[in-house]
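Q: Quick one, what's the 3D model for this:
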Amino acid sequence: MAQEQFTISAMRIAFFGGTFDPPHRGHLAIAQAAADRLRLDRVLFAPVGNQPLKHDSSVASFEDRIAMVQLAIGGDARFQVSIIDAPRHDDLPNYTIDSICRLKESLKPDDQLFCLVGADSFLGLPHWHRAAELLTACDFIVASRPRFDFQDAQAMLPQGVRICGDALYEPGLSVVPISNHSGQSSTLYFLPDLREEASATEVRAALASHGASNDAVPPPVAEYIRAHHLYQ
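A: Just a heads-up that it's a prediction; the model follows:
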């Protein structure tokens, strides 16, 4: 009797980094839209230990933010918490390019890795560590905010990265090919129609004023915030 052959299909995985201080419904809406439209198998929510571009950016501890993310994502089997951006032992910043490279080393050759970011983060990407290298290390999924215009994508790219072909447009998705001076290429996937305006800063302010009943965070997260006296 011939031995059965089993093949493991390739995975489509998105790295979703951020402070998640706290994780709110806007984060979940971005992840759900990306997972649905790009047919992702996994979205890795990775709270950052030490944000390079924001001094003293985290109010809650890394452990609290990990716990809140775990509670927030429990309703979707595609979502998973990751500690790849945990605080470093040397207290240096956590750089996304380092996390992406480590993730790629842990994946199978056929797996496809994306980096999922919001529009505000994407606008600041030219200031990120090794930005040109990062943009061609994997494909990017960029989620919109209201009134955000993706039409002039070239102006948003860091020096050394350019659009290298025609953009493709389909419902709920714009696809833009890019490359660097070395010929390395990747793809930007824009999600142009999201309408989640909540920000973590606004959510924290509302929680401080009104307590943990704020509708912007999922109920399990609100209960955790209340129980641990966060953002009071």
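
Q: Please count neighbours and contacts with C-alpha atoms only from this point.
A: Fine.

Q: helix/strand/coil for E223?
A: helix (DSSP: H, G, I helix; E, B strand; the rest coil).

Q: another one to check against the first:
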Amino acid sequence: MRILLYGGSFDPPHNGHMNNLRAAAARVKPDKVVVMPAGVSPFKRGTCASGALRIEMCRCFSALAEEQAVPALEVSGWEVEQAERGRRNYTVLTLEMLAAEYPGAALYLAIGSDMLLTFDGWHRWQDILKLAHLVVTSRNIGDDPVLHEKAKRLDAAGARILFAPVEALPMASSDLRARLAAGERCENELPPLVRRVIQREGLYRENKGDNNHEPETGKGACAQPLE
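A: So this is what the prediction gives:
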């Protein structure tokens, strides 16, 4: 059994994420895809949408199953639950959980090119390579030579890092949040389900400063990492 894990803050998930997961699935042909919104990413200060809302928005990935680009797809709240219990999570722990839940399964981890370039800074990155194959998709046009050189340094045998051909769609959640705060709808970048949740909850609105007395846990608030 092949299981493909696709994690990230997904704050919000966008068509670039959809594009990369589609490409990664085409490369490894998994039996199951697990989309895993991060609780609080070790690499980021916090998230603007709550864990529950990011889980809801990630249901947009089900469209890939409907178009048969991926097989069975699960949106898992496991990392969000870990954060709610006061635990800071790392990718290696998620992979260990999946390895225990699916004994004997071959695990694959889909990551973007920017993540590969900093991969040796990840917590227990050598153990990640033992637990799973990396499936790398490019976020930027023309970065293949740099990525392949980095892969050789991380995995000299060339057996644990795979590349998924994909037409890069350069977009970032941080840029989309800024555009949404400025009043743009980002219809070309955000799946319909994601746009509906953003509109319903008033997410990513521009901070109104001292005149905004909305509580920190309310709409538009950013979740901060656990200390």
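
Q: In structure 1, what sits opposite L98 of structure 2 in the alignment?
A: When structure 1 is aligned by TM-score structural alignment, L98 of structure 2 is paired with L103.

Q: For M1 of structure 2, list the residues it contacts.
A: Residues in contact with M1 of structure 2 (Cα atoms under 8 Å, 6 or more residues apart in numbering) are P30, D31, G104, A105, A106.

Q: Find the nearest non-adjacent residue to the last one, please.
A: In space, A106 of structure 2 comes closest to R2 once its chain neighbours are excluded; the distance is 4.8 Å by Cα to Cα, 6 or more residues apart in numbering.

Q: circling back: out of the contacts of M1 of structure 2, who has the most neighbours?
A: Within the contacts of M1 of structure 2, most neighbours by other Cα atoms under 10 Å means P30, with 20 neighbours.

Q: my guess is that one meets P71, correct?
A: Yes. Between P30 of structure 2 and P71 there is a contact at 7.2 Å, judged by Cα atoms under 8 Å.

Q: returning to that earlier point: can you confirm the match of L98 of structure 2 is in a helix?
A: Yes. Counting by three-state DSSP, L103 of structure 1 is part of a helix.

Q: That one: neighbouring residues, count only.
A: 14.

Q: What are the boundaries of the strands in structure 1?
A: For structure 1, strands defined by DSSP state E occupy the ranges 12-18, 42-47, 79-81, 112-118, 139-143, 161-163, 168-170, 173-180, 185-191.

Q: would JSON lines of those with distance to H210 of structure 1 be doable?
A: What follows is those, written out as JSON lines (distance: least, Cα to Cα, whole Å):
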{"stretch": "strand 12-18", "distance to H210 of structure 1": "25"}
{"stretch": "strand 42-47", "distance to H210 of structure 1": "25"}
{"stretch": "strand 79-81", "distance to H210 of structure 1": "28"}
{"stretch": "strand 112-118", "distance to H210 of structure 1": "27"}
{"stretch": "strand 139-143", "distance to H210 of structure 1": "29"}
{"stretch": "strand 161-163", "distance to H210 of structure 1": "45"}
{"stretch": "strand 168-170", "distance to H210 of structure 1": "41"}
{"stretch": "strand 173-180", "distance to H210 of structure 1": "37"}
{"stretch": "strand 185-191", "distance to H210 of structure 1": "32"}
